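Trainee: sequence-free structure coming up:
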């Protein structure tokens, strides 16, 4: 056993806070300046930028007053401060979970394309709110009077909830909403009109948040140590590490969808390269236009007329023989080829996109009037 967990706690919490903060800033840039679709979920995540900084400050306070050290080496005054900070962290930690989960659900809501899925998202929002209020009430009334939570010796007749309620029941409510949010979009993603490989990729990106659920289960182990281990301050150092990893991984998972637009714009530019001119496109672009990209709007030419009939869409080019510039295609892809576009399922059946090129060969076409005129000219010259 290490004599102190403070170096590890400081290092882990700082590294993960830096990563999550960077992911938030990249998301804001991607949504506002690349995709140019800044929604309520992005506003929610922008607020988390400040809330998570406050959360990191609380973790630093724990470590400053003895968290991660053995209880024998911590002053009694610091123990009282740590107990008060622990109560504040209980309330604030649940708020962090609530706001991060709300960000996930707002993202699902803006992508919703069916009434059933929309209702499921709203129901999960309501459940998240109910669970959050319930947990706050449990924390606020875990001891009667509440002062007994901070100094149990001064209130020998106080009544407090069992650890099974304040620790495990509370954690189970939080994990329940984590699991629901994790699996909620999977059925819709699997029904997308896309290749199996593409659907599996999207599900993998979405379920990246499952790593946060795994950390939540690890938190149960630390809560058990709080229950049975009298070395409160040393176990608190473990709790600092688990809390930092759990919340920051959840934040990065929520921001992962926005990273694709940055990847396409600044790193992987192959889908936009054009190798021919005129009415032809590159093989990569033609492959995407063949319907393997789930009806992405970016595969439609810049100028087109859409004819809808019997639930299908036919696209005819109004600018035959021309191809929009590579930069123009890139801008459209950066805005539309985010996961929101891939997530949305076509509700009007199969979309067929085609470009028809028309070439006029005037030198080889002779009108009847011209033939007659040439004939009379020939007869006249023959008579002379």
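Mentor: Yep, it's here. Everything quoted here is computed from the prediction, not taken from an experiment.

Trainee: Could you use CA atoms for every contact and neighbour count after this?
Mentor: Fine.

Trainee: Would you mind naming the helix or strand containing the residue nearest to residue 51 when sequence neighbours are not counted?
Mentor: Leaving aside its sequence neighbours, residue 51 sits nearest to residue 96 (CA to CA, 6 or more residues apart in numbering; 7.3 Å). Assigned by DSSP states H and E, residue 96 belongs to helix 76-111.

Trainee: Just the buried positions in that helix, please.
Mentor: Buried residues in helix 76-111, defined by neighbour count with 16 or more other CA atoms under 10 Å: 79, 81-83, 85-86, 89, 91-109, 111.

Trainee: From residue 348, how far out is the residue nearest to the spatial centre of the chain?
Mentor: Closest residue to the average C-alpha location of the chain: residue 254 at 3.6 Å, with CA atoms, centre = their mean. Distance, residue 254 to residue 348, by CA to CA, to the nearest Å: 29 Å.

Trainee: What of residue 172?
Mentor: Per CA to CA, residue 172 is found 41 Å from residue 348.

Trainee: Which one of the two is surrounded by more residues?
Mentor: Neighbour count, other CA atoms under 10 Å: between residue 172 and residue 348, residue 172 has more, with 15 against 12.

Trainee: In contact with that one: list those residues for me.
Mentor: Shown in contact with residue 172 (CA atoms under 8 Å, 6 or more residues apart in numbering): no residues.

Trainee: And it, how far from residue 213?
Mentor: Taking CA to CA, one finds residue 172 at 11 Å from residue 213.

Trainee: isn't the residue nearest to the centre of the chain right next to residue 209, touching?
Mentor: Yes - here residue 254 lies in contact with residue 209, judged by CA atoms under 8 Å, at a distance of 7.2 Å.

Trainee: Strands along the stretch 151-300 of the chain, start to end?
Mentor: Using DSSP state E, counting those that start in this stretch, the strands found in the stretch 151-300 of the chain span residues 159-160.

Trainee: another one to put next to it:
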């Protein structure tokens, strides 16, 4: 591979990573301002998204470290020191990625808990959060224990005794589960949408907003193809660019899709006066009742006089009460993943 090809690979990967991470910083910053200052309702979903942003910045830093150690160049032209540094940094990226992608999804599920006025969505969201936390822990442990001793992972001399797991199986398994969970999170609030008393045109608009997460899911699928390129490559140092490129697209698009809908109040000043309007009450006994919804609104559930959850709501939104446990529609849009 020529040095020009290596430099081109570097520029593309670092350029995309820096651009997308900068956009994520801006959007999450605006989200934080909107939720903490304008809406005055900063919740667990917002904290989780801030954590996601920190790991996204960490991922960008790791990409820069890879660049300084020959990212995109063939292993034939890299020094042993650069190859060792790349492998060590790749290990750090694996850990960062697993925490980052799952934190994005957990942020979305915490948002679902804000709008859950019935037990179904609440229980399913909590169970999914538990599953993701367990999955993340397993993936991180497997990454850190993929070679025993760990430094055998970057031993190119064959002098270190030990053994390594099949990391290809880990990559494919975790990525496949990741895609399935993406789809699950997308369909999870469908029952809520079906209960909304709005004109068909507005329902179509709501579905479109909820479907923003499809873009992140598509990136996850493309990343799966990049994993195949990487794991089957005869020169993984050169072919490490596609997997890092699409991982960056996946996580940052997830952050953007999950955060942009939260900015509604920022661009609708007339609604800021009504952001503390009580919309729905969800009592500890499981009975929910429809209350007033106004402006960008907030869905307020109280137990014993204290707020259980508080979220956005759509203008004049109404939810059908045909079932015993209704569910409240989210705000101006879905916070999508990852």
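Mentor: Arrived safely. This is a predicted model, so every value here is computed, not measured.

Trainee: Please state their TM-score.
Mentor: Remark: TM-score between the superposed chains equals 0.78 [TM-score structural alignment, normalised by the length of the second structure]; 296 aligned residues with a CA RMSD of 3.2 Å.

Trainee: Over in the second structure, tell me which residue corresponds to the residue nearest to residue 51 of the first structure.
Mentor: Matched by TM-score structural alignment, residue 96 of the first structure corresponds to residue 100 in the second structure.

Trainee: What are the neighbouring residues in contact with its match?
Mentor: 52, 55-56, 251, 338.

Trainee: out of those, what pair is the most spread apart?
Mentor: 55 and 338 (10.7 Å; CA to CA).

Trainee: These two: who's more crowded?
Mentor: residue 338 (36 against 22).

Trainee: And the closest residue to residue 40 of the first structure other than its chain neighbours, how close does it get to residue 45 of the first structure?
Mentor: Computed as CA to CA, 6+ apart, the closest residue to residue 40 of the first structure that is not its neighbour in sequence is residue 106, at 6.7 Å. Taking CA to CA as the measure, residue 106 of the first structure falls 10 Å from residue 45 of the first structure.

Trainee: give me the stretch of the first structure that stretch 67-85 of the second structure matches.
Mentor: Residues 63-81 of the first structure are matched to stretch 67-85 of the second structure when aligned by TM-score structural alignment.

Trainee: Check the separation of the first and last residues in the matching stretch.
Mentor: Start-to-end, stretch 63-81 of the first structure (CA to CA) is 12 Å.

Trainee: same thing with stretch 110-125 of the second structure?
Mentor: So stretch 110-125 of the second structure: terminal residues 8 Å apart, CA to CA.

Trainee: In the first structure, what range does that stretch match?
Mentor: The aligned range for stretch 110-125 of the second structure is 106-121, by TM-score structural alignment.

Trainee: Now do that stretch: everything it contacts.
Mentor: Under CA under 8 Å, 6+ apart, the answer for stretch 106-121 of the first structure is 39-41, 105, 184-185, 340, 343-345, 347.

Trainee: 6 Å - rerun?
Mentor: With contacts defined as CA atoms under 6 Å, 6 or more residues apart in numbering, stretch 106-121 of the first structure is touched by 41, 340.

Trainee: cool, and stretch 142-162 of the first structure?
Mentor: residue 83.

Trainee: Give me the buried positions along it.
Mentor: Across stretch 142-162 of the first structure, burial judged by 16+ other CA under 10 Å covers 142-143, 146, 148-150, 159-160.

Trainee: of all the residues you listed, which two lie farthest apart?
Mentor: The distance between the two most remote of those (CA to CA) is 13.1 Å, for 150 and 159.

Trainee: roughly how far is stretch 144-163 of the first structure from the heart of the chain?
Mentor: Centre-to-centre, stretch 144-163 of the first structure and its host chain are 42 Å apart (CA atoms, centre = their mean, to the nearest Å).

Trainee: no no, stretch 299-306 of the second structure
Mentor: 28 Å.

Trainee: just stretch 141-161 of the second structure next, same as before
Mentor: 30 Å.

Trainee: From start to finish, how long is that stretch in a straight line?
Mentor: Start to finish, the residues bounding stretch 141-161 of the second structure are 21 Å apart (CA to CA).

Trainee: next one: stretch 30-48 of the second structure
Mentor: Stretch 30-48 of the second structure end-to-end distance (CA to CA) = 15 Å.

Trainee: Read off where that stretch ends up in the first structure.
Mentor: Aligning stretch 30-48 of the second structure against the first structure (TM-score structural alignment) gives residues 26-44.

Trainee: neighbouring contacts of that stretch?
Mentor: Residues outside stretch 26-44 of the first structure that contact it (CA under 6 Å, 6+ apart): 103, 106-107, 255, 258, 334-335.

Trainee: Of all the residues in it, which ones are buried?
Mentor: By 16+ other CA under 10 Å, the buried positions in stretch 26-44 of the first structure come out as 26-31, 34-35, 41-42, 44.

Trainee: At which residues are the helices of the stretch 201-350 of the first structure located?
Mentor: 210-228, 232-255, 259-266, 283-287, 326-336, 339-343 (DSSP state H, counting those that start in this stretch).

Trainee: Identify the residues contacting residue 140 of the second structure.
Mentor: Residues near residue 140 of the second structure by CA under 6 Å, 6+ apart: residue 95.

Trainee: Show me what it aligns to in the first structure.
Mentor: Per TM-score structural alignment, the equivalent position to residue 140 of the second structure in the first structure is residue 136.

Trainee: mind checking how far the host helix or strand of that match is from the chain centre?
Mentor: Following DSSP H and E, one finds residue 136 of the first structure within helix 115-140. Distance of helix 115-140 of the first structure from its chain centroid, counting by CA atoms, centre = their mean, is 19 Å.
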